[in-house]
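sharing a model prediction with you, sequence too.
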Amino acid sequence: MSELLAGTKLINQDSEELDAGEHLKGKVVGLYFSASWCPPCRQFTPKLTRFFDEIRKKHPEFEVVFVSRDREDGDLREYFLEHMGAWTAIPFGTPRIQELLEQYEVKTIPSMRIVKPNGDVVVQDARTEIQDKGNDPEALWEEWLAFYD
């Protein structure tokens, strides 16, 4: 993702702007497509946060990028700041959001893809994998990495 998103701005939980190309360099990236108004998203987000926190204990190279389907900046920021893990988000209104939705053929939310630096998909349905196998985060991480290299 670092290559694909180079030049794109991200925000972190402290509302600092980061350059995606630099921030994501050397990281295994999960694109999380979600929105505050989506009940299934609100059910999955805490599971993703717990999974993320567990993985990051041993693997600081894991990063999630929130790609919001919210209709207003305030909704995106509230959902991101109050309900999500210590990851990053693409700011509201960034054209890259629509481009990613189209590129990864996201038809429903929540949805999550694990992607390589060039944008190639490693795991098409990471959301289901986290829901089904996330109780053993390390084993799932190792499974993903087997496809990553």
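Thanks, I have the structure now.

going by C-alpha atoms from here, please, whenever you check contacts or count neighbours.
Fine.

what strand or helix carries residue 21?
Residue 21 is located in helix 20-23, with elements delineated by DSSP states H and E.

what's that helix packed up against?
On a contact count with 3 or more CA pairs under 8 Å, 6 or more residues apart in numbering; DSSP states H and E, helix 20-23 meets no helix or strand.

buried set for it?
Of the residues in helix 20-23, those with enough neighbours to count as buried (16 or more other CA atoms under 10 Å) are 20-21, 23.

dropping in the other structure now:
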Amino acid sequence: MDMLEGKKVVTANCQSFHVNRVLKTAKIIAYYFTASWVNHPDLLEKLKAVYEEGKRRHSGMEVIYVSADTEEKLFTKHFKEHGPWYSIPFGNTLAEVLRWRYNITCMPQIVVVRKDGLIVTRRGTRELEELDIDVLVTWTDYIQ
């Protein structure tokens, strides 16, 4: 969480929260790297299902939407349509820093990390596609 420490995230209805509050009970963070021009509805539906199941099971997983959009209108529309999770605010350089840190060269990509920053997987997209809802067990097995 070191990169997020002291930062803010937003919800789809534009509410802003300190990330420390949002991630207080989180054990793993799934960074969902995408943009408005990325069309991958099957992956999105699977991620939503895993997120909802994680909430139901109190798994300690939180999703952070990291957009590569360069127009705020496109970012806002896409984020509102694509998830019940939190996002790095539009225009915040943290989105670029996260893309660089996790070497994101194509989208969509999911990188899962423990709250202490240890990488659980850089292949979250592939794992989600292959394992579907069972990926939740795979990802949360890394929680100590």
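Okay, I see it. Treat the numbers as computed from the prediction; the structure is a model and nothing was measured.

what's the spacing between the helix holding residue 21 of the first structure and its chain's center?
In this view, helix 20-23 of the first structure has its centroid 14 Å away from the chain centroid, taken as CA atoms, centre = their mean, to the nearest Å.

what range in the second structure does that helix sit on?
Mapped onto the second structure using TM-score structural alignment, helix 20-23 of the first structure spans residues 19-22.

ok, residues contacting the biggest helix by length in the second structure?
Longest helix in the second structure by number of residues (criterion: DSSP state H): helix 41-57. For helix 41-57 of the second structure, the external contacting residues (CA atoms under 8 Å, 6 or more residues apart in numbering) are 60-63, 82-84, 125, 128-129, 132-133, 135-136.

of the residues you listed, closest to residue 13 of the second structure?
residue 84 (10.0 Å; CA to CA).

correct me, but that closest one touches residue 10?
No - when contacts are counted by CA atoms under 8 Å, residue 84 of the second structure is not listed as touching residue 10 (10.9 Å).

comparing the two, which residue is more hemmed in?
residue 10 (20 against 17; other CA atoms under 10 Å).

which one is the aligned residue in the first structure for the more buried one nearest to, not counting chain neighbours?
Under the alignment defined by TM-score structural alignment, residue 10 of the second structure is paired with residue 11 of the first structure. Beyond its immediate neighbours in the sequence, the residue positioned closest to residue 11 of the first structure (CA to CA, 6 or more residues apart in numbering) is residue 17, lying 4.6 Å away.

residue boundaries of the helices in the first structure?
Per DSSP H, the first structure carries helices over the ranges 20-23, 39-58, 73-83, 95-103, 126-133, 137-148.

relative to the second structure, what is the average displacement of the third one?
By mean CA distance after the TM-score superposition for the first structure, the fitted helix 73-83 of the first structure averages 1.1 Å away from its aligned residues in the second structure.

buried ones in that helix?
Within helix 73-83 of the first structure, the residues scored as buried using 16+ other CA under 10 Å are 75-77, 79-81.

let me have the residues you listed in CSV, extended by distance to residue 95 of the first structure.
Formatted as CSV, the buried residues of helix 73-83 of the first structure follow (distance: CA to CA, whole Å):
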residue, distance to residue 95 of the first structure
75, 18
76, 15
77, 17
79, 20
80, 19
81, 21
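
in these, find the pair that's most separated.
With distance counted by CA to CA, no two of the buried residues of helix 73-83 of the first structure lie farther apart than 75 and 81, which are 10.0 Å apart.
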